[in-house]
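In: Okay, sequence plus prediction incoming.
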Amino acid sequence: MLTSNRHDTRLSRMESPSLDSPVFLSAPKVARREDVSVPTIWRWVRQGRFPAPVKLGENCTRWRLSDLERWEAERREVAS
């Protein structure tokens, strides 16, 4: 049985944003990306060891993907 799933379409659009729009990640997604726990991400932010998040609304805090990519590149440079 074939059905159309609007949720799948919405997700695919969210995962492939236009080149000029910034991409933001939630704390759980950042933690998965860095292979650490969410509390570790927040601890690193408090210690100044990780990019600060952006407050997008009263209850919405996210990280810019571009900030994370820059931080990761800097870590790779230091490691080499």
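Out: Everything's here; your move.
In: CA atoms for contacts and neighbours, from now on please.
Out: Will do.
In: Pull the residues that contact the longest helix seen in the chain.
Out: Assignment by DSSP state H gives helix 65-79 as the longest helix of the chain. The contact list for helix 65-79, computed with CA atoms under 8 Å, 6 or more residues apart in numbering, reads 22-25, 50-51.
In: Let me see the ranges of the helices in this protein.
Out: 6-15, 27-34, 38-46, 65-79.
In: Using JSON lines, lay out those helices together with distance to residue 55.
Out: Putting these into JSON lines (distance: least, CA to CA, whole Å) gives the following:
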{"stretch": "helix 6-15", "distance to residue 55": "19"}
{"stretch": "helix 27-34", "distance to residue 55": "12"}
{"stretch": "helix 38-46", "distance to residue 55": "14"}
{"stretch": "helix 65-79", "distance to residue 55": "14"}
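In: Second structure follows, compare the two:
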Amino acid sequence: MAYQLPETGFLRLPQIIGDPDRGLPPIIPVKKTCWWQGVRSGRFPASVKLGPRITAWRVEDIRALIAETSEQ
């Protein structure tokens, strides 16, 4: 994996699905719409609101998602 996940903390959406304009490689290579549909359906982890306009995901939840998908 090109991107090193921190041990704990939160990730914003561009850090998860990547942002070529900012030079961020994707951890989970899906488009934004697909990600949000997956969050609504329960396929991807639920988000955490850190502020009125700040949505993030726990690193632990993203690690679990990666482990779950690599088992399949």
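Out: Nice, thanks for sending it over. Note that the structure is a prediction, hence the values are computed from the model and not measured.
In: Of all pairs in the contacts of helix 65-79 of the first structure, which one is the farthest apart?
Out: Farthest-apart pair in the contacts of helix 65-79 of the first structure is 22 and 50; separation 18.7 Å (CA to CA).
In: Next, work out how far apart the aligned partner of residue 62 of the second structure in the first structure and residue 10 of the first structure are.
Out: Matched by TM-score structural alignment, residue 62 of the second structure corresponds to residue 68 in the first structure. Noted for residue 68 of the first structure: a distance of 24 Å to residue 10 of the first structure, by CA to CA, to the nearest Å.
In: thinking again about what came up before, the match of residue 62 of the second structure: how many residues sit nearby?
Out: Neighbourhood size, residue 68 of the first structure [other CA atoms under 10 Å]: 20.
In: quick one: which of the helices of the first structure is nearest residue 59 of the first structure?
Out: helix 27-34 (12.5 Å).
In: just how off-centre is the closest one within its chain?
Out: The chain centre lies 6 Å from the centre of helix 27-34 of the first structure; the measure is CA atoms, centre = their mean, to the nearest Å.
In: In the second structure, which residue is most central in space?
Out: Of all residues in the second structure, the one closest to the mean position by CA atoms, centre = their mean is residue 16, 3.5 Å from it.
In: How many residues are close by the nearest residue to that residue once chain neighbours are set aside?
Out: Distances taken as CA to CA, 6 or more residues apart in numbering put residue 27 closest to residue 16 of the second structure, at 5.1 Å, once the chain neighbours are dropped. Residue 27 of the second structure has 19 neighbours, counted by other CA under 10 Å.
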